[in-house]
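Colleague: Sequence and predicted structure are below.
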Amino acid sequence: MKIKVTVIVQKEENWYVAKCIENNVASQGKTIEESIENLREALELYFEDETPEISDIPTFVTTMEVAL
């Protein structure tokens, strides 16, 4: 079985942190690709004993500016 998840990658100091929005599982790596691959492994372990809830509701991700 395969599912699609939404992932955000952010640079924090010398690491890239990849986080799954649907369940807050996160991992890190020295490169974007490494952080995503590490997150994939973390998610596979997370779902190993749990059946994911599959939602057909589309996710909309955007950025916005906030006046300070």
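Modeller: In hand now; what should we look at?

Colleague: Could you use CA atoms for every contact and neighbour count after this?
Modeller: Fine.

Colleague: Could you tell me how far the residue nearest in space to the middle of the chain is located from residue 37?
Modeller: Against the mean C-alpha coordinate of the chain, by C-alpha atoms, centre = their mean, the closest residue is residue 20 at 2.4 Å. Residue 20 sits 12 Å away from residue 37, going by C-alpha to C-alpha, to the nearest Å.

Colleague: Residue 46 now?
Modeller: From residue 46 to residue 37 the distance is 14 Å (C-alpha to C-alpha).

Colleague: cool, and residue 47?
Modeller: To residue 37, residue 47 is 15 Å away according to C-alpha to C-alpha.

Colleague: more neighbours, those two?
Modeller: Neighbour comparison, residue 47 and residue 37: the larger count goes to residue 37, with 16 against 10 (by other C-alpha atoms under 10 Å).

Colleague: putting a second one here so we can go through both:
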Amino acid sequence: MKQILQFSISKSDTYYVAEAIDLPVVTQAQTFEELISNIKEAVEVYLHDESAEETGIVNNPSLLVNFEIPAYA
């Protein structure tokens, strides 16, 4: 069973966007703190009606985020 869910985070001009690597979960927010809260809520909604056996994910998994930082020359 998965204990860690990975998210890739990028930032546009106005929003942070988080996309799950292994789940069909995407969310956005104007601040990073708000984004983390939205990720937790989106995962809860996704897992709400599913059993751990169906998803292969433990209850209350840890979140691992990869943040994309643009390279400036």
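Modeller: Looks like it arrived, so ask away. Given the structure is predicted, the values throughout are model-derived calculations rather than measurements.

Colleague: residue contacts, the counterpart of the residue nearest to the centre of structure 1 in structure 2?
Modeller: Mapped onto structure 2 by TM-score structural alignment, residue 20 of structure 1 lines up with residue 20. Listed by C-alpha atoms under 8 Å, 6 or more residues apart in numbering, the contact set of residue 20 of structure 2 reads 5, 6, 7, 8, 26.

Colleague: Where does residue 3 of structure 1 sit: helix, strand or coil?
Modeller: Applying DSSP: H, G, I helix; E, B strand; the rest coil to residue 3 of structure 1 yields a three-state assignment of coil.

Colleague: Neighbours of it, how many?
Modeller: 8.

Colleague: which residues touch it?
Modeller: Counting by C-alpha under 8 Å, 6+ apart, residue 3 of structure 1 has contacts residue 54.

Colleague: quick one, strands of structure 2?
Modeller: Taking DSSP state E as the test, the strands found in structure 2 are 2-11, 16-20, 26-29, 57-67.

Colleague: What mean distance separates the second one from the matching residues in structure 1?
Modeller: In this case it means strand 16-20 of structure 2. If you overlay the two and look at strand 16-20 of structure 2, the average distance to its match in structure 1 is 0.9 Å (mean C-alpha distance after the TM-score superposition for structure 1).

Colleague: one step back: filter the contacts of residue 20 of structure 2 to the buried ones?
Modeller: Among those, the ones that count as buried by 16 or more other C-alpha atoms under 10 Å are 5, 6, 7, 26.
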